[in-house]
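>>> what shape does this take:
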Amino acid sequence: MAPRSCPCGLPTPYQDCCGRFHRGEAAAATAEQLMRSRFSAFAKGDEAYLLRTWHPSARPARLGPDRKMRWVRLEVLESTGGSVVHAEGTVRFRAHYVERGRVGEQEEHSRFVRYDGRWVYAGAL
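This next block holds a predicted model:
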């Protein structure tokens, strides 16, 4: 049986895609890569990774993910900046979920910045 594709939407197995970021083996090279890895962390329930990749000025003390919500699909709609040569960038995305048997979606335009040399989530625009 072939490994399942990563929750972030790329056709790469989770272990080789966002899993390496979650395990701390690599850091996201772009803002979009970080956003995708954060979506995968929500899908996998990896609260520690989400908190590690949140800018300290806006980071909550804890998340306490909703176990009744399952994140199922991600669409990246647009990104600006956020490359290996930028210090900040934005990603607009639509995240699809199922909550108590009902499908839903959340659209957000997120801001990412470099902090201590790594990309972090700085909040919604």
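>>> C-alpha only now, for contacts and for neighbours.
Noted.
>>> find the centremost residue of the chain, please.
In the chain, the centroid-proximal residue (Cα atoms, centre = their mean) is Arg38; its distance is 1.9 Å.
>>> could you find the closest non-adjacent residue to that residue?
Leu50 (6.1 Å; Cα to Cα, 6 or more residues apart in numbering).
>>> circling back to that earlier point, residue contacts, the residue nearest to the centre of the chain?
Taking Cα atoms under 8 Å, 6 or more residues apart in numbering, we find Arg38 in contact with 49-50, 53.
>>> want to throw those into a markdown table with neighbour count?
Formatted as a markdown table, the contacts of Arg38 follow (neighbours: other Cα atoms under 10 Å):
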| residue | neighbour count |
| --- | --- |
| Tyr49 | 18 |
| Leu50 | 21 |
| Thr53 | 22 |
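>>> this one as well, want them side by side:
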Amino acid sequence: MNCPCDSQRLYKNCCAIAHHQIKDVNTAQQLMRSRYSAFVMSDIDYLQRSHHSSQRPSRKEARDIKKWTQSVDWIKLEILQTNDGLEKDVTGTVEFKAYFMENGRVEVIQEHSRFCKENGHWVYLDSLV
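A predicted model of the protein is given here:
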């Protein structure tokens, strides 16, 4: 199957690598793409693992996120800009648009996300306002 993150690669050669072993994620953009794929696949365990421990959603919030991810039809991910977040960096940002269909309408989440390394691997920290 093609990877949901729109990388033009097969899932097994793309986000599946991150989903099976988060320590194999080399860049903030790779983590962003793997998190988008996790939303598409309702892989809440991965979303929790890839979230900074200080900001991680509660179990109830995670259940609500799972329910929501299953209620929408994901369309595509568009990466707008990446700053830092390379293999040797410890922080980085990725601005993106995630398109999905909800209640018969195309919706878009646009976010400028901050990422950092925690315990030696990339995690999502928060969104810049």
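>>> ok so, going back, is it correct that the residue nearest to Arg38 of structure 1 falls within a helix?
Yes: Leu50 of structure 1 sits within a helix when classified using DSSP: H, G, I helix; E, B strand; the rest coil.
>>> what lines up with it in structure 2?
Taking TM-score structural alignment, the alignment pairs Leu50 of structure 1 with Leu47 from structure 2.
>>> now do Gln15 of structure 1
So, by TM-score structural alignment, Gln15 of structure 1 is matched to Lys12.
>>> next, count neighbours for its match.
Residues lying near Lys12 of structure 2 (other Cα atoms under 10 Å) number 14.
>>> state the distance from it to His20 of structure 2.
Look at Lys12 of structure 2 and His20 of structure 2: by Cα to Cα, to the nearest Å, they are 10 Å apart.
>>> which ones are touching the alignment partner in structure 2 of Ala61 of structure 1?
Using TM-score structural alignment, the equivalent of Ala61 of structure 1 in structure 2 is Ser58. Listed by Cα under 8 Å, 6+ apart, Ser58 of structure 2 has no contact partners.
>>> give the aligned range of the longest strand along structure 2 in structure 1.
The longest strand of structure 2 (DSSP state E) is strand 105-118. Alignment note (TM-score structural alignment): strand 105-118 of structure 2 is matched to residues 102-115 of structure 1.
>>> mean shift of the helix ranked longest in structure 1 relative to structure 2?
Looking across structure 1 with DSSP state H, the single longest helix is helix 31-44. Mean deviation of helix 31-44 of structure 1 relative to structure 2 after superposition (mean Cα distance after the TM-score superposition for structure 1): 0.3 Å.
>>> which residue ranges of structure 2 form strands?
73-84, 91-102, 105-118, 121-127.
>>> have a look at how far, on average, the last one is from structure 1.
Here the mean offset of strand 121-127 of structure 2 against structure 1 after fitting is 0.3 Å, by mean Cα distance after the TM-score superposition for structure 1.
>>> quick one, that strand and helix 28-40 angle?
If you take axes from the mean of the first three to the mean of the last three Cα atoms, to 10 degrees, strand 121-127 of structure 2 sits at 70 degrees to helix 28-40.
>>> which residues touch the match of strand 105-118 of structure 2?
31, 55, 82, 87-98, 119-125.
>>> same question, stretch 74-81 of structure 2
4-6, 33, 36, 40, 94-101.
>>> what's the average distance of that stretch to structure 1?
So stretch 74-81 of structure 2 averages 0.7 Å relative to structure 1 (mean Cα distance after the TM-score superposition for structure 1).
>>> if we can go back for a sec, what about the match of Ala61 of structure 1, distance to Met101 of structure 2?
26 Å.
>>> so who does Gln30 of structure 2 touch?
By Cα under 8 Å, 6+ apart, the neighbours of Gln30 of structure 2 are Cys15.
>>> 6 Å instead, please
Neighbour list for Gln30 of structure 2: empty [criterion: Cα atoms under 6 Å, 6 or more residues apart in numbering].
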